[in-house]
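1. missing the sequence, but the structure's below:
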């Protein structure tokens, strides 16, 4: 059941990516790096649907990866790569996609957000859509260039080709979109499993721990500390909660242990019992 859920979510993710490409980027010739941007630029030179070009380029890249770096790519990545080409082909063949907006700036911003969301959902299932990440891994193995720099090099090459195909203005919008997608993907991934780390310094350890364990149904860890100024021994309760659970705990502390000292910080992910699986 877990595997099925991962494949369903991967399909949703690549469908969102395909939608962003077909309804925001491709109609306005915005090549935001990657294989999709390369396909769009090449489409200006040879009359082949971008979906077909994406499939061909990814097939070539996966084949190169297999022979040059051992092909350490999971079944989910291969599945996601194929599904994205299939969904793009469905859009192009049956829906005749047209730009949602003719404003380049709006298409750049909102298209980047849509692509980043779909990419984040796909990445979160431990899958990817191939593309320039494969090129980056090949460059890393043979030229010892960090993967991040390899990705940047590959995407910049696509952007230069886009400038040649569509002009400087659209090429720069493509570069801006690639940058926005890179930033937003991390933000969306962090938002898929948001939790809060909470430290409570309290003199009512049992009261607080019992509430966390029994009322909120969460675990906690009891630490011992010593006041830097008072030199007094103290108890510190550490726990990880969802935002809703934290609000419940904060209200309880306010009512039952107002002298407690509480700190909270955002955590981008929590894995293990009670949270997401590894």
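-> Perfect, I can see it now. Everything numeric in this text was worked out from a predicted model, so none of it was measured.
2. from now on I want contacts and neighbour counts done on CA atoms only, so please keep to that.
-> Will do.
3. the strands in the chain, which residues?
-> Ranges of strands within the chain are 195-202, 221-226, 233-241, 261-267, based on DSSP state E.
4. wait, which of those strands is closest to residue 187?
-> Nearest to residue 187, of all the strands of the chain, is strand 261-267, at 12.1 Å by C-alpha to C-alpha.
5. check what contacts the closest one and list those residues.
-> With contacts defined as C-alpha atoms under 8 Å, 6 or more residues apart in numbering, strand 261-267 is touched by 194-202.
6. buried ones only from these, please, as a PyMOL command.
-> Written as a PyMOL command, the selection of buried residues from these, which uses 16 or more other C-alpha atoms under 10 Å, is:
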select buried, resi 195+196+197+198+199+200+201+202
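7. got the strands of the chain as a markdown table, with distance to residue 50 columns?
-> Listed next are the strands of the chain as a markdown table, based on distance: least, C-alpha to C-alpha, whole Å:
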| stretch | distance to residue 50 |
| --- | --- |
| strand 195-202 | 39 |
| strand 221-226 | 53 |
| strand 233-241 | 45 |
| strand 261-267 | 39 |
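8. any idea which of those gets closest to residue 59?
-> Evaluated over the strands of the chain, closeness to residue 59 peaks at strand 261-267, with 37.3 Å, by C-alpha to C-alpha.
9. mind listing what's buried in that closest one?
-> In terms of neighbour count (16+ other C-alpha under 10 Å), strand 261-267 has its buried residues at residue 262.
10. and if you look at stretch 177-194?
-> Neighbour-count burial for stretch 177-194, counted by 16+ other C-alpha under 10 Å, picks out 177-181, 184-185, 188-190, 193.
11. setting the sequence-adjacent residues aside, check what's closest to residue 34.
-> For residue 34, ignoring the flanking residues on the chain, the nearest one in space by C-alpha to C-alpha, 6 or more residues apart in numbering is residue 132 at 5.3 Å.
12. can you pull the contacts of the one you found?
-> Shown here is residue 132, whose contacts under the criterion C-alpha under 8 Å, 6+ apart are 34-35, 151, 154-155.
13. show the buried residues in those.
-> Buried subset of the contacts of residue 132 (neighbour count, 16+ other C-alpha under 10 Å): 34-35, 151, 154-155.
14. ok, now which ones touch residue 63?
-> Contacts for residue 63 (C-alpha under 8 Å, 6+ apart) come out as residue 71.
15. scratch that, residue 151
-> By C-alpha under 8 Å, 6+ apart, the contact set of residue 151 is 132-133, 135-136.
16. how far away is it from residue 72?
-> Distance from residue 151 to residue 72, counting by C-alpha to C-alpha, to the nearest Å: 18 Å.
17. and if you look at residue 18?
-> From residue 18 across to residue 72, the span is 25 Å (C-alpha to C-alpha).
18. got another one to weigh against that:
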């Protein structure tokens, strides 16, 4: 069981602090100066800030407070504590950068602000996720809605972020800024994926063929990866089937396609993403 001051928790808080700093820098250094929008409560806070000129940090706290109270029963005790700490840190860092040290914008340009702001948000959220926390807001709401419906949390977050971006059309009255904000959210998602799962330059390949012995030798000699032969039955004809499962580097995929086309035109090839690999032999 993790305690508040255990090594595991201290490591989580370190990740959360680093992530909160990156999020604050993204908002203050890139998004706010260019009047761009990001997703989640930070994006909603930016919209309200553009209208009311209230401090972004205080708006984030006000938005998240009822959501924390609403969602706390759906979260574990430590998870809830981490989320509250994360929200407070993000708010404090944003107001510190704007109100205390008066940080100057890193750049005032829609394109560069969207790109580098999206990268910073992605890095920040990835660290926060590694710290077993969330930035609050849409994630909490997504957990509640997904627990009561058949929707996945990611789908709920996408809907919420889309609503925030759509609302910005009426507030910013600048289609260009809205489009760059959408690009920024996409960049954020890709950065999170790379940081959490790694930028694996490999694909998972499934090859269904009657010539498994032949392809076993061809793959070993031509491509070199290790693999597994899976035995099964055909769904409709109930015949014995064999499938080769291998992990292949992207630059060797075309060679594999050529081998299948040349040696077994009837072979069935499926190629999917390898988002994460654990263990030896790869």
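-> That came through, no problem. Predicted model only: the values in this text are computed from it and were never measured.
19. one step back: neighbour count winner among residue 18 and residue 72 of the first structure?
-> Neighbours around residue 18 of the first structure and residue 72, counted as other C-alpha atoms under 10 Å, are more numerous at residue 18. The numbers are 27 against 9.
20. surely the more buried one meets residue 84?
-> Yes: between residue 18 of the first structure and residue 84 there is a contact at 6.2 Å, judged by C-alpha atoms under 8 Å.
21. read off where stretch 79-99 of the first structure ends up in the second structure.
-> Using TM-score structural alignment, stretch 79-99 of the first structure lines up with residues 85-105 of the second structure.
22. the helices in the stretch 1-150 of the second structure, which residues?
-> Under the criterion DSSP state H, counting those that start in this stretch, the stretch 1-150 of the second structure carries helices at the ranges 7-26, 32-34, 40-52, 56-71, 77-95, 110-130, 138-148.
23. centroid residue for the first structure?
-> Among the residues of the first structure, the smallest C-alpha distance to the mean C-alpha position (C-alpha atoms, centre = their mean) belongs to residue 120, namely 2.6 Å.
24. distance of the counterpart of that one in the second structure relative to residue 107 of the second structure?
-> Residue 120 of the first structure maps onto residue 126 in the second structure when the alignment is built from TM-score structural alignment. Residue 126 of the second structure sits 23 Å away from residue 107 of the second structure, going by C-alpha to C-alpha.
25. next secondary structure element downstream of the lengthiest helix in the second structure?
-> When the second structure is parsed with DSSP state H, its longest helix is helix 175-197. Using DSSP states H and E, the helix or strand that directly follows helix 175-197 of the second structure along the chain is strand 202-208.
26. helices and strands around that next one, which ones?
-> strand 240-249, strand 268-273 (3 or more C-alpha pairs under 8 Å, 6 or more residues apart in numbering; DSSP states H and E).
27. want to throw those into JSON lines with distance to residue 170 of the second structure?
-> As requested, these are arranged in JSON lines below (distance: least, C-alpha to C-alpha, whole Å):
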{"stretch": "strand 240-249", "distance to residue 170 of the second structure": "46"}
{"stretch": "strand 268-273", "distance to residue 170 of the second structure": "39"}
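28. and these: which comes nearest residue 262 of the second structure?
-> Sorting these by C-alpha to C-alpha, the top spot, which is the nearest, belongs to strand 268-273 at 12.9 Å.
29. and the angle from that closest one to strand 202-208?
-> With axes from the mean of the first three to the mean of the last three C-alpha atoms, to 10 degrees as the criterion, the two stretches strand 268-273 of the second structure and strand 202-208 enclose an angle of 160 degrees.
30. contacts for strand 268-273 of the second structure next, please.
-> Identification of contacts with strand 268-273 of the second structure by C-alpha under 8 Å, 6+ apart yields 202-209.
31. between the residues you listed, which sits nearest residue 31 of the second structure?
-> Comparing every one of the contacts of strand 268-273 of the second structure with residue 31 of the second structure (C-alpha to C-alpha), the shortest separation belongs to residue 202, at 34.3 Å.
32. now residue 128 of the first structure: closest residue in space that isn't a chain neighbour?
-> Once flanking residues are discounted, residue 128 of the first structure sits nearest to residue 77: 4.8 Å by C-alpha to C-alpha, 6+ apart.
33. what about that neighbour, how many residues nearby?
-> By the criterion of other C-alpha under 10 Å, residue 77 of the first structure has 19 neighbours.
34. want to throw the buried ones among the contacts of residue 132 of the first structure into CSV with distance to residue 271 of the first structure?
-> Shown next, in CSV, are those (distance: C-alpha to C-alpha, whole Å):
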residue, distance to residue 271 of the first structure
34, 30
35, 32
151, 28
154, 33
155, 32
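35. and the two most separated of those?
-> Put simply, by C-alpha to C-alpha the two of these set farthest apart are 35 and 151, 11.5 Å from each other.
36. tell me the one of the buried ones among the contacts of residue 132 of the first structure nearest residue 96 of the first structure?
-> Proximity of these to residue 96 of the first structure (C-alpha to C-alpha) peaks at residue 35, which lies at 21.2 Å.
37. buried ones among the contacts of strand 268-273 of the second structure?
-> 202-209.
38. return the closest of the residues you listed with respect to residue 245 of the second structure.
-> Nearest to residue 245 of the second structure among those, with distances taken as C-alpha to C-alpha, is residue 206, at 4.8 Å.
39. how about that closest one, what's its partner in the first structure?
-> Under the alignment defined by TM-score structural alignment, residue 206 of the second structure corresponds to no residue in the first structure.
40. rewinding a little: return the most buried member of the helices and strands packed on strand 202-208 of the second structure.
-> The highest average neighbour count among those, using mean count of other C-alpha atoms under 10 Å, belongs to strand 240-249 at a mean of 17.
41. run the chain-centre distance for the helix or strand following that one.
-> Past strand 240-249 of the second structure, heading to the C-terminal end, the next element that is a helix or strand (DSSP H and E) is helix 253-263. Relative to the mean C-alpha coordinate of its chain, helix 253-263 of the second structure is positioned 33 Å out (C-alpha atoms, centre = their mean, to the nearest Å).
42. great, nothing more from me.
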